[in-house]
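S.K.: 3D model of this:
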Amino acid sequence: MRFVEAVKQRAGKFLLERTMRDGIDLRKMRFLPSSVTMPLKRDGLDPLPEMAAIRATEPVTKLATLFGKNIWLVSGYDEARAALADGTSYSNDIGQFVSQEGRSDEDQIGGLGMTDPPLHTALRRYLTPEFTMRRLARLEPEIERVVHERLDAMEAAGPHVDLVKEFAFPVPFQVICELLGLPVEDRERFFELGVARFDLSQGGVGAFGAAAHTRDFLIKAVAAQRAEPGDGLIGGLLKEHGDELDDLTLGGIADGVFLGGYETSASMLSLGAYLLAENPDAMAMLRDDSAGREHVDRIVEELLRHLTVVQLAFLRFAKVDLELGGKQISAGDAVGISLLGANRDPAVAGADPDTFDPHRPPTRHLAFGHGMHRCVGAELARMELRIALRALATRFPDLAVTAPRDTLDFRKLSAVYGVEALPVDLHGAGDRVPAGR
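M.R.: Below you'll find the predicted structure:
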């Protein structure tokens, strides 16, 4: 069977879009029972207290879900790592959990996280060469350019700016465009679609439509490059695999890369900037050249662990009866892994796991997942964070958030956690507002 036919028949689409299509109004999710919403709710930047209580007493526990079925929630680090590493006992095919009825071929082309071998193996084989350190090194000067361009724009607009709008979203967007190899003249329209895609203010209706338009945009971008491939990821895949990948399939792959690398990096930049603004010592460490990259790398890893913006790993399903964390899981049961819960486990973080500690020794955190479904773009994300946050701390050492934490508009029940806006004073550390809860 040709690869594209396998994609059309088996690839799952992203859970958020399925949720929209299945008629769930995300504006109403705040009124659902806590047993349903707890894994996706936070108290500011922290998991709800219930998460720690469950992890301590029942690191694998059964919860209700939006879809009328139960899932096993895994919140312990050891249990989460074991489940993520097990590529034979679980299936990541989300189609088992949500109806496929009425889905088009375009809808069914999803990302690596929702596919099983051999389809997953094929997708990974196509993408992995595009994310080697040698390939990523070619992006580093472009990331530097984009970051400093946005810092210049903020300084010109400041001192009071929304860091999300002016920095956290534009930087990873431009990086993804460079990675994919999208023409500069097309990026403004693509940016509009990207912003709309993650806007859940209308219950997800507009976001679902924008998702379809985004896929169409990328499919057309593939078609435009087929005759003369560019230097980006799309062009590279066309050069190497153009005979076996049609426009629909390659557009779906590009869409998966966009989804995996845009919103997650934007959320990490905005929430990371928030934490750094409230921790002047960490800001100073980022600017310190005496230790080379050691301080920067350590802070980036602690931010990834502490924030864990991808709150849950993609759902997986037991293929066989198995035991996890002392619980008997039956074949067909759904398993949800709380990456946030696992990364706040003392088993991996040590003392004070809920504290952001820039001096914390490196941990084996699960912010990028683990096993065969580990994020293929992890090193690109690290590079973006390292360059962007260090440059931000150097350019604006007195950066201050101008709103208390309890007034910030954090996302409600989002698979990727973040803040909708982050008002800052670029030069206002003297007027810093206490963080609060």
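
S.K.: rest of the way, CA atoms for contacts and neighbours
M.R.: Fine.

S.K.: Do I have it right that L276 meets A284?
M.R.: No - taking contacts as CA atoms under 8 Å, L276 lies outside contact range of A284: 9.5 Å.

S.K.: Neighbour count: these two, which is higher?
M.R.: Summary of the neighbour comparison: L276 and A284, criterion other CA atoms under 10 Å, with L276 having more neighbours (26 against 15).

S.K.: continuing past the helix or strand that that one is a member of, what's the next helix or strand?
M.R.: Following DSSP states H and E, one finds L276 within helix 263-277. Moving toward the C-terminus from helix 263-277, the first helix or strand encountered (DSSP H and E) is helix 280-287.

S.K.: quick one: contacts of that next one?
M.R.: Taking contacts as CA atoms under 8 Å, 6 or more residues apart in numbering, the residues outside helix 280-287 that touch it are L276, A277, H295, V296, I299, P358, L389, R390, A393, T394, P397.

S.K.: Quick one: residues contacting the first one.
M.R.: The reference is to L276. Shown here is L276, whose contacts under the criterion CA under 8 Å, 6+ apart are A282, M283.

S.K.: ok, it to V416 distance?
M.R.: Summarising the geometry, the distance separating L276 from V416, computed by CA to CA, to the nearest Å, is 20 Å.

S.K.: try R189
M.R.: Here the distance between R189 and V416 works out to 23 Å (CA to CA).

S.K.: now, among the contacts of helix 280-287, which is nearest to L259?
M.R.: Of all the contacts of helix 280-287, L389 has the smallest distance to L259: 21.5 Å, by CA to CA.

S.K.: what helix or strand does that closest one sit in?
M.R.: L389 is part of helix 378-395 when elements are defined by DSSP H and E.

S.K.: Quick check: which helices or strands does that helix pack against?
M.R.: Contact here means 3 or more CA pairs under 8 Å, 6 or more residues apart in numbering; DSSP states H and E; on that basis helix 378-395 packs against helix 140-157, helix 263-277, helix 280-287, helix 294-307.

S.K.: I'd like the structure of this one too, to check against the first:
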Amino acid sequence: MTRYADVRALLGDPRLSCDPSRPGYPAFRPDQPPPARGYLPSMDAPEHTALRRIVMRSALVTDVERMRPAIERHTDELLDELALLPQPVDLVERFSLALPVRVICELFGVPLHDRAVFEECAAVIASRSASGAQVADAYASLTGYLGRLVQAKDDEPGDDLLSQLVAQHVRTGHITREQVVGLGLPLLTGGHATTAHQITLAVTALLRHPDQRAALLAAEPESVPRAVDELLRHLTVVHFGLRRVATADLTVGRTVIRAGDGVVLALQSANRDPEIFPDPDRLDLTRTTGATRGTRAHVAFGYGAHRCPGQALAHAELEIALPALLRRLPGLRLAVPFDHIAFDEDSLLHGVRELPVTWQRHAPGGAEQNRNRR
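M.R.: Here you go, the predicted model:
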């Protein structure tokens, strides 16, 4: 399904199941391994409802504003490091990926030196060329790592999301450690990879559209979230289609879907539907069309009961990172022709492998002055 109205309707329809074990489910690969117990994206109500409620009441959702100073701190530290490097610099390695990794590590209480564990596993899980066995091994490695981490949080709690889940829900018997691991899997892997791709794609688009770059730099703070929403709509990272299988006959628009039919919902196409977003291929950071009563109309984070629980965190990272990057690195530009940029053709996520950039060097004291403008 590609039309906006159809995608929204089906994402909110309980007659479509996320359970990949159901016959007819359109798996990404024929040998797709089963998900871990408690893996939220693959669960249906009522079990999904109960576990999602726990996540939605956690710091991941409720305390994002409290996390903004930490996001700003990590952004400044990375930009300080980046500004001293010889040019050109790969923005993916040095900023786009490094920032969400640092944020997710702090949120979950994961030691930063363990980042390779979930970075490598996430890359295999998202790879279109990986075999089912390789994906299963990646899930097993990540499940084992998270299991040990949850045990460590139980033995010695900290001020982090996993410790919170253990203290408030495992020790009280609401959920098991195994379920905490299942909850952590998509948050830990998807919580950094999607945001990293979004930062890189946004920077690429802004460098190719100087007028939009100028609009973002000139935007008042209250207008930045709207600009980020337009970047999310225009550059939807989830390109593999959300997968569902019908549990009953239903009709959407003029299409009849039978029980057992697999359904693929294309978020990127829905976000370019001209019936909702006039001139949809145009990037316009001041766009207001498509919004209803001030709500976000795009479906970059999904819609309905399975809408991404980490959307507020990702939004905050983009709101902070993009203006800061453009201010701290004046004259930022691509160091290679656009046609030479290495897009990641193997991943289920739309993204860029490397983004070589260069910029004008600051005069002494300039970096600090630009930082203070935020």
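
S.K.: if we can go back for a sec, right, and out of the contacts of helix 280-287 of structure 1, which lies closest to S34 of structure 1?
M.R.: Out of those, the member with the shortest distance to S34 of structure 1 (by CA to CA) is L276, at 31.0 Å.

S.K.: in structure 1, what residues pair with stretch 79-96 of structure 2?
M.R.: Stretch 79-96 of structure 2 corresponds to residues 151-168 in structure 1, going by TM-score structural alignment.

S.K.: In the matching stretch, which residues are buried?
M.R.: Of the residues in stretch 151-168 of structure 1, those scored as buried under the neighbour-count criterion (16 or more other CA atoms under 10 Å) are L151, M154, H160, V161, D162, L163, V164, K165, E166, F167, A168.

S.K.: Quick check: the two most widely separated of those residues?
M.R.: In terms of CA to CA, the buried residues of stretch 151-168 of structure 1 reach their longest pairwise distance at H160 and A168, which sit 15.2 Å apart.

S.K.: how far does stretch 81-97 of structure 2 sit from the chain's center?
M.R.: 21 Å (CA atoms, centre = their mean, to the nearest Å).

S.K.: Please read the previous query as pertaining to stretch 314-333 of structure 2.
M.R.: Relative to the mean C-alpha coordinate of its chain, stretch 314-333 of structure 2 is positioned 17 Å out (CA atoms, centre = their mean).

S.K.: what range in structure 1 does that stretch sit on?
M.R.: Taken onto structure 1 by TM-score structural alignment, stretch 314-333 of structure 2 occupies residues 381-400 there.

S.K.: Go ahead and confirm S270 of structure 1 touches D162.
M.R.: No - applying CA under 8 Å, one finds S270 of structure 1 not in contact with D162, separated by 9.8 Å.

S.K.: Mutual contacts of those two, please.
M.R.: Common neighbours of S270 of structure 1 and D162, counting by CA under 8 Å, 6+ apart, are L422.

S.K.: Show me where the stretch 1-150 of structure 2 has its strands.
M.R.: Taking DSSP state E, counting those that start in this stretch as the criterion, the stretch 1-150 of structure 2 contains strands spanning 16-17, 89-90.

S.K.: What's the average distance for the last one when superposed on structure 1?
M.R.: Its aligned residues in structure 1 lie a mean 0.2 Å from strand 89-90 of structure 2 after superposition (mean CA distance after the TM-score superposition for structure 1).

S.K.: which residues sit against that strand?
M.R.: With CA under 8 Å, 6+ apart as the contact definition, strand 89-90 of structure 2 has outside contacts at L82, E354, L355, P356, V357, T358.

S.K.: Any of the residues you listed buried? List them.
M.R.: L82, E354, L355, P356, V357, T358.

S.K.: ok, which stretches of the stretch 101-250 of structure 2 are helices?
M.R.: Here the stretch 101-250 of structure 2 has its helices, by DSSP state H, counting those that start in this stretch, at 115-126, 132-155, 161-165, 177-208, 210-218, 224-234.

S.K.: Turn those helices into a markdown table, columns for distance to A27 of structure 2.
M.R.: Conversion of those to a markdown table gives the following (distance: least, CA to CA, whole Å):
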| stretch | distance to A27 of structure 2 |
| --- | --- |
| helix 115-126 | 13 |
| helix 132-155 | 11 |
| helix 161-165 | 30 |
| helix 177-208 | 17 |
| helix 210-218 | 38 |
| helix 224-234 | 25 |
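
S.K.: closest one to A9 of structure 2 among those?
M.R.: Proximity to A9 of structure 2 (CA to CA) singles out helix 224-234 among the helices of the stretch 101-250 of structure 2, at 18.0 Å.

S.K.: pretty sure G304 of structure 2 is in contact with L10, am I right?
M.R.: No - the pair formed by G304 of structure 2 and L10 falls short of the contact definition of CA under 8 Å, at 9.1 Å.

S.K.: more neighbours, these two?
M.R.: Per other CA under 10 Å, whichever of G304 of structure 2 and L10 has more neighbours is L10, with 22 against 15.

S.K.: who's in contact with the residue mapped onto the more buried one from structure 1?
M.R.: Following TM-score structural alignment, the counterpart assigned to L10 of structure 2 within structure 1 is A83. Shown in contact with A83 of structure 1 (CA under 8 Å, 6+ apart): L324.

S.K.: Roughly how far does A83 of structure 1 sit from L179 of structure 1?
M.R.: Using CA to CA, we find A83 of structure 1 at a distance of 31 Å from L179 of structure 1.

S.K.: Closest to T121 of structure 1 out of the buried residues of stretch 151-168 of structure 1?
M.R.: Within the set of these, A168 lies nearest T121 of structure 1; the separation is 32.3 Å, counting by CA to CA.

S.K.: who are the neighbours in contact with the closest one?
M.R.: The neighbourhood of A168 of structure 1, defined by CA under 8 Å, 6+ apart, consists of S265, A266, S267, L269, S270.

S.K.: who's in contact with the closest residue to it other than its chain neighbours?
M.R.: What sits nearest to A168 of structure 1 in space, not counting adjacent residues and going by CA to CA, 6 or more residues apart in numbering, is A266, at 4.8 Å. Taking CA under 8 Å, 6+ apart, we find A266 of structure 1 in contact with V164, A168, F169, V171, P172.
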